[in-house]
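Student: structure for the following, please:
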Amino acid sequence: MLSGPALRAFFRIAELWGLKAAEQRVLLGSPPESTFFKWKRAREGALPRDVHERISYVLGIYKALQILFPDPVRADAWVRKPNQAEPFAGTSALERMLSGNVADLYVVRQYLDAQRGGWG
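Tutor: Here you go, the predicted structure:
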């Protein structure tokens, strides 16, 4: 598995989205703080399958947003904007993703893929 590239991509997206360390940890499945900061510092390390799955969803969400919104600033800001669409019920996609459940990352990814006409 490509742990190094996956972590580097995740932390770059986290920076673009303005995520705090606590939010990043939740998106990664709430690893222990020491593990999280080791990953963040080294940008590599052995990752459990669950973490790879979570990063894969984040990468897919990021890519879908870049396709849907040609303006990168607008694409990156979308995750924090309140959304009336069914999966969000007035909250932001980030709030949905921060529930801690990998299924919520999947729901956001599926929603965006459907919006851009991809698989859904």
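Student: from here on, contacts and neighbour counts on C-alpha atoms
Tutor: Noted.
Student: how close does the nearest residue to residue 81 once chain neighbours are set aside get to residue 6?
Tutor: With sequence-adjacent residues excluded and distances taken as C-alpha to C-alpha, 6 or more residues apart in numbering, residue 81 is closest to residue 92, at 5.1 Å. Separation of residue 92 from residue 6 (C-alpha to C-alpha, to the nearest Å): 24 Å.
Student: here is a second sequence; please produce its structure as well for comparison:
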Amino acid sequence: MPPHAAALPASEAPAFTAADLRDPEARRRVSAPAVRLFLRVCDLWDLKVDERRAMLGGISRQTYHNWKAGQVGALTRDQLERISLTLGVLKGLRLVFAEDAHALRWLKSENADAPFAGRSPLAHMTEGGLSELADVRRYLDAWRGVK
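Tutor: From the prediction side, this is the model:
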């Protein structure tokens, strides 16, 4: 990971429940902090803009750049779930790997294990949908012995 990347403090994570995702005002309230955290994770992983857009569900370039500039409205439930899963993948990587560089290498390396089928976990997340993000999170949880 880039040497300038700082750790992501848990205190910055927006707190919300599944019920809040139905409430537009609650989604609006957590959207900007969620996008900021997502962008920091993407910076840690050195992701390209197209990879970032894909992980957010294929948002447009303009929307991505608006969000990056801080112009964030209420995200959809799908987008918030994608960000939550991404943060869960980061947490899993940090619990499995002692060094961020090793985690990043695993994330970007081809992997023959199910469900990756020879692709990297990152490619699995960016080329698929919400379920593929969840696959990587579940894989890391299982690796740690979490059911």
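Student: hang on, isn't residue 113 of the first structure packed against residue 107?
Tutor: No. Taking contacts as C-alpha atoms under 8 Å, residue 113 of the first structure lies outside contact range of residue 107: 9.8 Å.
Student: quick one: the helices in the second structure?
Tutor: 24-44, 49-55, 61-68, 77-96, 100-108, 121-127, 130-143 (DSSP state H).
Student: and the ones you listed, which is most packed in?
Tutor: helix 121-127 (a mean of 22; mean count of other C-alpha atoms under 10 Å).
Student: map residue 80 of the second structure onto the first structure.
Tutor: When the first structure is aligned by TM-score structural alignment, residue 80 of the second structure is paired with residue 52.
Student: need the contact list for the residue nearest to residue 59 of the first structure when sequence neighbours are not counted.
Tutor: Spatial nearest neighbour of residue 59 of the first structure, chain neighbours left out: residue 10 (7.1 Å); criterion: C-alpha to C-alpha, 6+ apart. Counting by C-alpha atoms under 8 Å, 6 or more residues apart in numbering, residue 10 of the first structure touches 55, 58-59.
Student: ok, now which ones touch the residue nearest the centre of the first structure?
Tutor: Residue closest to the average C-alpha location in the first structure (C-alpha atoms, centre = their mean): residue 58, at 3.0 Å. By C-alpha under 8 Å, 6+ apart, the contact list for residue 58 of the first structure reads 10, 105, 109.
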